[in-house]
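[1] Dropping the sequence and predicted coords here.
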Amino acid sequence: MSKRVLVVEDNELNLKLFCDLLKAHGHETHAVRDGRDAFADATAFQPHLIITDIQLPHVTGLDLIASLRVDANLATVPIMAVTAYAGVGDEERIRAAGASAYVSKPISVMRFMEVVNSLLEQPSVSI
């Protein structure tokens, strides 16, 4: 069954890779290049999953996750954080902000899709 996935990523190569992988697995994607547009796009697109980079210009992925978690219509949508900055304590900080999962870059295609599939298979849970 096709699911809607919002992908928030400012790097064009990563954005294309993520969207191509998701489409190859039958999902509908909506790409967002600027974190300032992500909240409005998520509201309009009503995704089953949101994938966001953490290091975005203008609005950090952490700020985006926090704003999504307080919105009644988006609070239960799983969020997968993807980042190249995988330092000590980063995963804990990202999960504390409200991310459902964390994947470090460069991604493993198999790991990326495993996490996507596990998040899409979970029933929505209130955060």
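    Great, that's in hand.
[2] can we go C-alpha only for contacts and neighbour counts from here?
    Fine.
[3] residue contacts, the residue nearest to the spatial centre of the chain?
    Centroid-nearest residue in the chain: residue 51, 1.3 Å away (criterion: CA atoms, centre = their mean). By CA atoms under 8 Å, 6 or more residues apart in numbering, the contact set of residue 51 is 5, 6, 7, 8, 79, 80, 81, 82.
[4] want to compare, so here's the second one:
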Amino acid sequence: MAKRVLVVEDNELNLKLFSDLLRAHGFLVEPVRDGREAVERARAFAPDLVVMDIQMPHVTGYELILQLKADAALRHIPVMAVTAYAGREDEERLRAAGADAYVSKPITLARFMAAVTELT
């Protein structure tokens, strides 16, 4: 049975790249363009992993991670943060919020898929 990945990314190009890459590796993908919809879509889709951008309008990735981890039905789902922020303190802040993995942009496809594989 294929693993399910919710991809939360406001950049259309990145959303397509991540979704296509995951589908090519046999994952079922639910793309979400707006972080405000992510928690509701996660409840409906029941993903095995959430891959999300951190810098998004309306709801930041930090806020979204906190929302997911505060929800009893969703807190067990691993979260992989994908971000242009590359500082050590940024990674620590993401992990403190509840992110299980951190991949900095620009991504390499091999590193991205290695992180996904490790979490699923």
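    Cool, the structure landed. Quick caveat: nothing in here was measured; it's all calculated off a predicted structure.
[5] so what's residue 41 of the first structure up against?
    The contact partners of residue 41 of the first structure, by CA under 8 Å, 6+ apart, come to residue 32.
[6] For residue 64 of the first structure, see how far away it is.
    12 Å (CA to CA, to the nearest Å).
[7] can you point me to the longest helix in the second structure?
    Ordering each helix of the second structure by length in residues (DSSP state H) puts helix 12-24 first.
[8] Give me the mean distance between that helix and the first structure.
    Compared with the first structure after the fit, helix 12-24 of the second structure shows a mean deviation of 0.4 Å (mean CA distance after the TM-score superposition for the first structure).
[9] Touching the following helix or strand past that helix from outside, list them.
    The C-terminal neighbour of helix 12-24 of the second structure among helices and strands, as given by DSSP states H and E, is strand 28-32. With CA under 8 Å, 6+ apart as the test, strand 28-32 of the second structure has contacts from 2-10, 15, 19, 22-23, 38, 41, 45.
[10] Just the buried residues of those residues.
    Buried subset of those (neighbour count, 16 or more other CA atoms under 10 Å): 4, 5, 6, 7, 8, 9, 10, 15, 19, 22, 38, 41.
[11] Now for these: which two are most distant?
    Spatially, the most separated pair among those is 4 and 10, at 19.4 Å (CA to CA).
[12] can you give me the helices for the second structure?
    Secondary structure of the second structure, counting by DSSP H: helices at 12-24, 38-45, 61-70, 88-97, 109-119.
[13] Name the nearest residue to residue 26 of the first structure, sequence neighbours excluded.
    Spatial nearest neighbour of residue 26 of the first structure, excluding adjacent residues (CA to CA, 6 or more residues apart in numbering): residue 2 at 5.5 Å.
[14] hmm, what's the outermost residue in the first structure?
    Distance from the C-alpha centroid of the first structure peaks at residue 88, with 20.8 Å (CA atoms, centre = their mean).
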